[in-house]
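Q: Quick one, fold the following:
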Amino acid sequence: MEINLILKIAAVGVMVSVICQILKHSGRDEHAFFVSLAGMLLVLFWLLPYISQLFETIQKMFGL
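A: Just a heads-up that it's a prediction; the model follows:
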């Protein structure tokens, strides 16, 4: 895994947590939930190729 990807994931995590705290303190809990959901989905889409590669490697290892 590239260090670039790890830094991007960390940056998204920090930004999402700050935005969620601001939204929660202003009484917009629903918006905070959607921001955290969007951040999680963004990171998941970034990790999807690596997860796919992991499953392919496991299948090759066990000969499935």
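Q: going forward, measure contacts between C-alpha atoms and count neighbours the same way
A: Fine.
Q: which stretches of this structure form helices?
A: 3-25, 29-62 (DSSP state H).
Q: Can you lay out those as a markdown table showing mean neighbour count?
A: Formatted as a markdown table, these follow (neighbours: other C-alpha atoms under 10 Å):
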| stretch | mean neighbour count |
| --- | --- |
| helix 3-25 | 14 |
| helix 29-62 | 13 |
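Q: Now do the contacts for Gln21.
A: Gln21 makes contacts with Ala32, as judged by C-alpha atoms under 8 Å, 6 or more residues apart in numbering.
Q: hang on, I meant Gly39
A: Val12, Gly13, Val16.
Q: Let's see this one next, to set against the first:
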Amino acid sequence: MNVSVDLIFKIAGIGIVVTVLNQVLIRSGRDDQAMMTTLAGIIVVLFMIIKMISELFATVKTMFQLY
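A: The predicted structure follows:
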């Protein structure tokens, strides 16, 4: 249970940082860099989620003794 709460806080932290950077870059007229920052944040979060989904599939595979 503790790992899932940590993951939620990490994703929320990344979201807050990306949002602040996005707003700062948009206000300074750097729209392309703001979009790249948002895209980088999404990719980082997706990699974190993919790792967790991989562990879920491994657990289900072990639980049902699938090979």
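Q: Can you give me the TM-score here?
A: The TM-score (TM-score structural alignment, normalised by the length of the first structure) is 0.79; 62 aligned residues with a C-alpha RMSD of 2.0 Å.
Q: Pull the number of nearby residues for His26 of the first structure.
A: Wrong residue type there; residue 26 of the first structure is Ser, not His. Number of residues near Ser26 of the first structure (other C-alpha atoms under 10 Å) recorded here: 9.
Q: So the residue most central in space within the second structure versus Ala12 of the second structure, what's the distance?
A: Nearest residue to the geometric centre of the second structure (C-alpha atoms, centre = their mean): Val45, 1.2 Å. Noted for Val45 of the second structure: a distance of 10 Å to Ala12 of the second structure, by C-alpha to C-alpha, to the nearest Å.
Q: Matching the residue nearest to the centre of the second structure against the first structure, which residue comes up?
A: In the first structure, Val45 of the second structure lines up with Val43, judged by TM-score structural alignment.
Q: Its match contacts Leu7, doesn't it?
A: No: in this structure, Val43 of the first structure is not within contact of Leu7 by C-alpha atoms under 8 Å, at 11.4 Å.
Q: Contacts only, for the match of Val45 of the second structure.
A: Val43 of the first structure neighbours (C-alpha under 8 Å, 6+ apart): Ile9, Val12.
Q: Before I go, just wanted to say thanks for your time.
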